[in-house]
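Student: structural data only, the sequence is not supplied:
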């Protein structure tokens, strides 16, 4: 599908052909009504998202890394998801990486021609030391961006797991990925402006990929981010509240216990739930591979 105008994301939306002649209220209603369809489009591809989560989980469990690769808005979405993981889940900065055509400059401004090179897509992953135990998610609303094609081709050649994320069916990038997530969000309110519905859908999917993967490797207890990295006052307060909520102790007692665990939430929870020492709590967590529920069971014996 090399003809850009044949892509659904490039077609004209019948609901907005007169948007330039609408009142502000009418414009917003059209945009909002179109956005309402995005969540349903994502829901329709949940089986494929599940396959992708399993592939990412297996990679992370076996010591691999997750790479999001895209150009323009797609690349920025990948970076946005990647950079949120270290503070939220205390992951190493290199565990989940966003790779954008044109490099860091392209985060704030377009880098002409960067997305048109398959070779650059492959080279950027090679520079980051991609291996067969890693997983690559190629993101492109059109499903045809050469930079993303090159990255997925290279990843497949070296044996890494590959996932495509696009808003067009039977896309080119899907030909080079084992798992295909094709979210049909339809024509945009402003023709071809895929930073709108397509990007919203992709952000929702990326949220699912990283969040579900983090849950599966033990970064969440109940629905709380127990691996939060306490790097500022807000996160310090969040850590105290998490520990207090889970263990049903006072704010001050939670704060005191966290001070003993160097503000690591997981061992603080185990200490308060089982009345063991900080060292014993950390040992239990190690035996439990970081899963708090299992660590509490171990420490309680």
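Tutor: Yep, it's here. These figures come from a predicted structure and were not determined experimentally.
Student: okay, CA-based contacts and neighbour counts for the rest of this
Tutor: Noted.
Student: at which residues are the helices of this protein located?
Tutor: Here the chain has its helices, by DSSP state H, at 24-43, 46-61, 73-89, 118-127, 146-158, 197-216, 233-247, 251-260, 265-274, 278-287, 292-300.
Student: thought residue 75 was touching residue 139?
Tutor: Yes. Counting by Cα atoms under 8 Å, residue 75 does reach residue 139; the two are 7.2 Å apart.
Student: that older thread, in a markdown table, list the helices of the chain along with mean neighbour count.
Tutor: Converted to a markdown table, those look like this (neighbours: other Cα atoms under 10 Å):
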| stretch | mean neighbour count |
| --- | --- |
| helix 24-43 | 15 |
| helix 46-61 | 20 |
| helix 73-89 | 21 |
| helix 118-127 | 18 |
| helix 146-158 | 24 |
| helix 197-216 | 21 |
| helix 233-247 | 18 |
| helix 251-260 | 17 |
| helix 265-274 | 26 |
| helix 278-287 | 19 |
| helix 292-300 | 19 |
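Student: in JSON lines: those helices, plus distance to residue 100.
Tutor: Shown next, in JSON lines, are those (distance: least, Cα to Cα, whole Å):
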{"stretch": "helix 24-43", "distance to residue 100": "23"}
{"stretch": "helix 46-61", "distance to residue 100": "20"}
{"stretch": "helix 73-89", "distance to residue 100": "5"}
{"stretch": "helix 118-127", "distance to residue 100": "9"}
{"stretch": "helix 146-158", "distance to residue 100": "9"}
{"stretch": "helix 197-216", "distance to residue 100": "15"}
{"stretch": "helix 233-247", "distance to residue 100": "29"}
{"stretch": "helix 251-260", "distance to residue 100": "38"}
{"stretch": "helix 265-274", "distance to residue 100": "33"}
{"stretch": "helix 278-287", "distance to residue 100": "35"}
{"stretch": "helix 292-300", "distance to residue 100": "35"}
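Student: for comparison:
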């Protein structure tokens, strides 16, 4: 890719950051961050194609794998970890993998992202197959750990997507459904945990949320399948049951919710004709 330019590595548009006041730093960072949702809006058609393909896989019993290194890997793991409690999807359907393994979630593992074979080896541990969908995440679009895995997936007929922040990157060439959110140079030169990381988080939110809605894990605008894992969620669920069943008594709705284990099951049970 002779014309490939790493926009994410270009020099910051701002200089003398160490001479700025705190107010100036915050204002200028916020000014840069405002560009991120605009950049995401430009690639909604790319995201749409990815989501449509992903929904088909999940509805057919497949799984979603996120694969990344560093910040990108952590963002994938974060998104994957939030699916079961938010939408009640069983563990193991959305899986986040990071270069260097679980240790790398908290601290960097030296050179793990440079191993072009390890990403595929990590996927093999989970018996990945052509029923599944693999999304590689790399701000630079050049991470060997991710690219190698996507290339192996493609050679085996496994559907792939990618999220990157450089146009025409190697990761896009390796993916069936590439998403490229070009947010420009970072406020601190090369620090892709900033705008690039924000862009990736927004895209991940869009992918997982729209997919969960399309496979029926949301009714109207409510998380009717959420896990009742803390008091806040139990309270939210109780109020949803009250609204859906037109029950005015909080305790009655709460007992129904706890009896059936989810808003959807409680509402379906009471609405089902006897």
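Tutor: Here it is on my side, so go on. All values derive from a computational prediction rather than experimental measurement.
Student: TM-score for these two?
Tutor: The TM-score (TM-score structural alignment, normalised by the length of the second structure) is 0.96; 273 aligned residues with a Cα RMSD of 1.6 Å.
Student: overlap in contacts of residue 75 and residue 139 of the first structure?
Tutor: Taking Cα atoms under 8 Å, 6 or more residues apart in numbering as the criterion, residue 75 of the first structure and residue 139 both touch 68, 69.
Student: of all the helices of the first structure, which one is nearest residue 179 of the first structure?
Tutor: Minimum separation from residue 179 of the first structure across these (Cα to Cα) falls at helix 46-61, 6.2 Å.
Student: quick one: the closest one to helix 24-43, angle?
Tutor: 70 degrees (axes from the mean of the first three to the mean of the last three Cα atoms, to 10 degrees).
Student: matching residues in the second structure for helix 46-61 of the first structure?
Tutor: Under TM-score structural alignment, the counterpart of helix 46-61 of the first structure in the second structure spans residues 44-59.
Student: can you give me how far that stretch is from the chain middle?
Tutor: 13 Å (Cα atoms, centre = their mean, to the nearest Å).
Student: same check on stretch 215-229 of the second structure?
Tutor: Averaged C-alpha coordinates place stretch 215-229 of the second structure at 18 Å from its chain's average position (Cα atoms, centre = their mean).
Student: picking up where we left off before, right, and the helices of the first structure - which one's nearest residue 226 of the first structure?
Tutor: Among those, helix 265-274 comes nearest to residue 226 of the first structure, with 5.5 Å by Cα to Cα.
Student: and that closest one with helix 251-260, angle?
Tutor: 120 degrees.
Student: give me the contacts around helix 265-274 of the first structure.
Tutor: By Cα under 8 Å, 6+ apart, helix 265-274 of the first structure touches 226-228, 239, 242-243, 246-247, 254, 257-258, 260-261, 276-278, 281-282, 285, 292, 295-296, 299-300.
Student: and stretch 68-75 of the first structure, by the same measure?
Tutor: 76, 78-79, 82, 96-102, 106-107, 110, 114-115, 136-141, 145, 147-148, 151, 195, 199.
Student: residues contacting the residue positioned nearest the centre of the second structure?
Tutor: Residue closest to the average C-alpha location in the second structure (Cα atoms, centre = their mean): residue 204, at 3.0 Å. Contacts here follow Cα under 8 Å, 6+ apart; on that basis residue 204 of the second structure touches 76, 79.
Student: that one pairs with which position in the first structure?
Tutor: Using TM-score structural alignment, the equivalent of residue 204 of the second structure in the first structure is residue 206.
Student: next one: residue 193 of the second structure
Tutor: Counting by TM-score structural alignment, residue 193 of the second structure lines up with residue 195 in the first structure.
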